[in-house]
Each structure stands twice: as C-alpha cells, then as structure tokens.
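S.K.: Curious how this folds, go ahead:
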Amino acid sequence: MNFELYIKLTFALFLGLLIGIDRQLKHKRLDINTTMVICVASCLITVISIESVTKFAVLGLTNRDPMRLAAQIVSGVGFLGAGIILRRNNDVISGLTSAAMIWAASGLGIAVGAGFYLEALYVAGLLLLAVNVLPHAIKRLGPVKLSQRDVSVKIVMEANYKLTDLIKTIEGKEQTGIEHNQKVMDIRHLKIKDLDSSFQQVELILAAPEKQFTSEIYYFIKRIDHVVSVEVEHL
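M.R.: Presented below is the predicted three-dimensional model:
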C-alpha cells in the first residue's frame, strides 16, 4: 500500500479547505466543496501522471513525459474559473479573484502530487496573505484612490439647466446649503438621458471612500434641489 499517496491526497484536501474557507467567509461564489475537489483531483492526476511513467514505460522504447497529464489540469480548470466570472447589467465584472483561486487550488494540488509539500504550504499562505492582508495594508498606507470603491447611482430629476450644478455638488466643487460630508467622491462615468418632457435621468459611477456608507451617499444626493428620486447600488 502506497501510504505516501494517501498523505499527498490528505494534504491536498487540507490546502483546498483553506482556500475554500477564505472564499466562503467572504460569501463568494466559490465554496469549500469546489476547492477541495479541485485540489484533491489535481493531486491525484499529478501522481498518476508521474507514477505511470515508472510503471508502464519500457526502457529504451517508451518516451513519456511525467507531467503531461498535470499540464492539462491548468488549461482544463480554466473552464471552472470562467463559470465563476460574472458580468452584471451595469457592466461590472465580478468573480475574478475567485476564478484565480480556482486556478491556484489546482496548482497547489499539482505541487502536492509532485511531492513539494512545504512549497505548496508556503504558497497557500502567500495566497491567503495576498487576498486578505496586503490589500488592506496597501489601501491604508497608499494613495487615497486605492481606498475608494465604486458606487452606481441613478438620479431622476426635474428637467432644468442645473445638471452641471448637480455634478459639481456631488464632487464637492460647489458650496450649497446642503452640508457636505467632507468625503471626496469622483465621477468615473456619466450618462444623461431624457425620460420625458418633465424629467431627466442621470446615471453615475462614483468612486467613493470605502468607509462611507451607501446610505450616506443616498441621503446626500436626495437632499439636492430638483432631485426627484435616487437609486444607489454598491458595486
């Protein structure tokens, strides 16, 4: 009985569990089951690919690549990653990190299957550090724009010539009777269209500070003159 094989599969299961727990805690579209299956299956295929060379090759007659099957894992698992990536109605793409973690889980399984235990464990630690610790540190220590998040806003307002004033007020470039919350919001995308002769619709993508509540943005815009309704969505 090959006990090393069972050790490899169990260790791959553990690393897949770590990746899955991280995604699950963040309520992403990638659960624990998926990452464990990917990691264990990748490990098994890698072991089979390596061991089959020794078992079935005939010296001097057979030319086999011990990592041939493992090479196909990297491309094949891309189909699973593509299924995680979503494109919403507002053209926002989500799920890229989870798709990358699927690909990484397969890589960990390959590494364990090839016998690189410490290397796989170290990379798993780096992955968790990369998605949980470093982004927050960079946002805290880096430029302000790194700590901003995108917010989609749809505004219906009375038809008038005050659209420029509305934009200036949102960006804080115009002093009004409304108390501004001192948190800078940048307009990244702007679309204006007429609903009818009485109303206009303004669609915005705002770059707002992460610490600013979405409700604050809603009430701030709601109090602006000539605004009839506001719809705010955190992207």
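S.K.: going forward, measure contacts between C-alpha atoms and count neighbours the same way
M.R.: OK.
S.K.: now the most centrally placed residue in the chain: how far from A104?
M.R.: Residue closest to the average C-alpha location in the chain (CA atoms, centre = their mean): T97, at 3.5 Å. Distance, T97 to A104, by CA to CA, to the nearest Å: 10 Å.
S.K.: which secondary structure element contains the residue nearest to the centre of the chain?
M.R.: helix 96-113 (DSSP states H and E).
S.K.: if I pick A207, what's in contact with it?
M.R.: A207 makes contact with 148-151, 185-188, according to CA atoms under 8 Å, 6 or more residues apart in numbering.
S.K.: er, G78 I mean
M.R.: For G78, counting by CA under 8 Å, 6+ apart, the contacting residues are W103.
S.K.: distance of it from I21?
M.R.: 21 Å.
S.K.: now do G95
M.R.: Noted for G95: a distance of 16 Å to I21, by CA to CA.
S.K.: which one's the longest helix in the chain?
M.R.: helix 32-56 (DSSP state H).
S.K.: to compare against the first, here's another:
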Amino acid sequence: MISLQVVLLRLGLAVVLGILVGVERSLRQHSAGMRTNALVSLGCALFTIISGYSFTELLHLNHIQLDPTRIASYIVAGIGFLGGGAIYVLRDRERVKGLTTAAAIWVVAAIGMACGAGMLWEATIATLFAVIVLYPLHKFEKHFLPPCEEKQYRLQVHIAGGNTDNLLGTIYAMCAKKRLAIGSLEIKEEQAERMIVVICRARDIRLLAEALDLLRTLEGVSQVKMQVQDEWEQNM
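M.R.: Okay, the predicted model is just below:
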C-alpha cells in the first residue's frame, strides 16, 4: 500500500488539474464547470488508487486473483453516462449541444485515473493539452474558420407585380445553387402586397448573402428581407 502522503499528492493534483480544465467551461457558462470536473477527476483518481493498492493483502489467500485494471475499466465505461447527460438536442434547430463538455469530462476522467496511477507528469501534460484545445483552439476556430453551425432563416421576397408562380422555380434554383437547404416556399399576401416566404438553412453566411443579392436582381422583385429564426419567433 502506498503512503498517505503519496495518496494526498495524487488526489490533490487530480483536483487541481480537474479545476484547470473546468475553468474554461465555467467561463462559458456550461453546466459542467470547475466543481464537476474537479469531482470527476478526484473520483477517478480515488477509484484507481483503490483498484491498484487496496486489495493487495488478499493475494496471500487461496483462489484469490487480483486484476488492478478491473475497476479502471468500469470507470471508462461508467463515465460515459455522466458525459451523455451533458449532451442535448435543440429540436427546433436540429442541433446537438454539449459534445465538447462531454468530451472534457471524458478527458478529465482519464487525467484523474493517471493521477491515481502515479502518472503525475503525464496527467499534467494531458491537462495542458486539454486547456489548449478548449481555449486557444476555440478562439482560432471562431476567428479563422468559417462558421459550421447551421442556422435557419426566413426570407421575404416581395413581388412588385407579375406571376409569382414563375418565380418559385427560379428562387428555389438560386437557393439550391448557393447550398441553402430549403424547408418551405409559401406565397402570402399582406396589405395588398404579394410575397414569397422562403424558410431555409445555411451554414455559411457568405453564401446566404450571395443568394440574397441574386434574388434582388430578379425581375418583378421589389425587395428582399431576411430574418434569423430567433428574430421572427420573437415577432410572432
């Protein structure tokens, strides 16, 4: 059995490293913040210490076999339930949220297990890499990569005159050319003015802007308005 001082060192480092990973989640107001990650790391470290050192006195008994990796393997499987609880779906927008938080919990569990097994430098280095992935890499992704989050938009194509039926196919083709996923096309009349309402989804705002420019050049179109889903839902 390892000494109490070594146990305290490993558990203490596990808590500190868990807090470091959880700081970024807390700053971005995610449910699994510093306390959650610290507790996950601490628990995994303690389970690993129990698995590796707490049953050695039983080895002298007949028919007793000790597998120090058994509890650790259950940690890997069990942490998935906790991580899965952080994942949820925004059904109105068909988006999955919480994947990064769940992955952070999974990594923190591995860091805690490494601390419990005495791999302190390895756990510290893994924490450094995790913090880099969560914070600097997030900033890089946000500023230098095109947005990959698909949003829903409502386009109002106001018709000055003419046959709107002829415009439907043209509008659909233009949106498809700019890789906009069409949800619905609908002809409406408001205050003696006819318009075509297009519900679509787009990942790249630049392609959406190009589609709007093309729609404004169509014959018979007086103006084109755009609303993000949150905006038009507030006005309903």
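S.K.: circling back: after the longest helix of the first structure, next one along is what?
M.R.: helix 68-76.
S.K.: mean deviation of the helix holding T97 of the first structure from the second structure?
M.R.: Taking mean CA distance after the TM-score superposition for the first structure, the mean distance separating helix 96-113 of the first structure from the aligned residues in the second structure is 0.6 Å.
S.K.: buried stuff in that helix?
M.R.: 98-99, 101-113 (16 or more other CA atoms under 10 Å).
S.K.: Could you pull out the strands in the second structure for me?
M.R.: For the second structure, the strands defined by DSSP state E cover 88-90, 95-97, 151-159, 181-190, 193-202, 221-228.
S.K.: what about these, which gets the closest to L13 of the second structure?
M.R.: Closest to L13 of the second structure of these, according to CA to CA: strand 95-97, at 29.8 Å.
S.K.: Report the aligned residue range of the first structure for the closest one.
M.R.: Mapped onto the first structure using TM-score structural alignment, strand 95-97 of the second structure covers residues 92-94.
S.K.: How about the matching stretch, which residues are buried there?
M.R.: S94.
S.K.: How far off centre is it?
M.R.: Relative to its chain's centre, stretch 92-94 of the first structure lies at 8 Å (CA atoms, centre = their mean, to the nearest Å).
S.K.: aligned partner of M67 of the first structure in the second structure?
M.R.: Using TM-score structural alignment, the partner of M67 of the first structure in the second structure is T69.
S.K.: Excluding covalently adjacent residues, which one is nearest to that match?
M.R.: In this structure, T69 of the second structure finds its nearest non-sequential neighbour in S51, 6.9 Å apart by CA to CA, 6 or more residues apart in numbering.
S.K.: these two touch, right, that neighbour and R70?
M.R.: Yes - under the criterion of CA atoms under 8 Å, S51 of the second structure makes contact with R70 at 7.3 Å.
S.K.: Between the two, which has more neighbouring residues?
M.R.: For S51 of the second structure versus R70, neighbours defined as other CA atoms under 10 Å are more numerous around S51 (20 against 12).
S.K.: What residue in the first structure is the furthest from its centre?
M.R.: Residue distances from the centre of the first structure (CA atoms, centre = their mean) peak at G60, which lies 49.1 Å from the mean C-alpha position.
S.K.: For E231 of the first structure, see how far away that one is.
M.R.: For G60 of the first structure, the distance to E231 of the first structure - CA to CA - is 72 Å.
S.K.: so who does E141 of the second structure touch?
M.R.: Counting by CA under 8 Å, 6+ apart, E141 of the second structure touches no other residue.
S.K.: scratch that, E119 of the first structure is what I was asking about
M.R.: Here E119 of the first structure is in contact with A111 (CA under 8 Å, 6+ apart).
S.K.: Which position in the second structure pairs with it?
M.R.: By TM-score structural alignment, E119 of the first structure lines up with E122.
S.K.: And G20 of the first structure, how far from G78 of the first structure?
M.R.: Here the criterion is CA to CA. By it, G20 of the first structure lies 17 Å from G78 of the first structure.
S.K.: do the same with K55 of the first structure
M.R.: On the measure of CA to CA, K55 of the first structure and G78 of the first structure end up 30 Å apart.
S.K.: just N63 of the first structure next, same as before
M.R.: 28 Å.
S.K.: What of D225 of the first structure?
M.R.: 50 Å.
S.K.: Over to L195 of the first structure?
M.R.: In terms of CA to CA, L195 of the first structure sits 43 Å off from G78 of the first structure.
S.K.: ok, the counterpart of L18 of the first structure in the second structure - contacts?
M.R.: Residue pairing (TM-score structural alignment): L18 of the first structure is matched to L20 of the second structure. By CA under 8 Å, 6+ apart, the contact set of L20 of the second structure is 34, 127, 131.
S.K.: Kindly reformat those as JSON lines and extend each row with neighbour count.
M.R.: Below are these laid out as JSON lines (neighbours: other CA atoms under 10 Å):
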{"residue": "M34", "neighbour count": "23"}
{"residue": "T127", "neighbour count": "22"}
{"residue": "V131", "neighbour count": "19"}
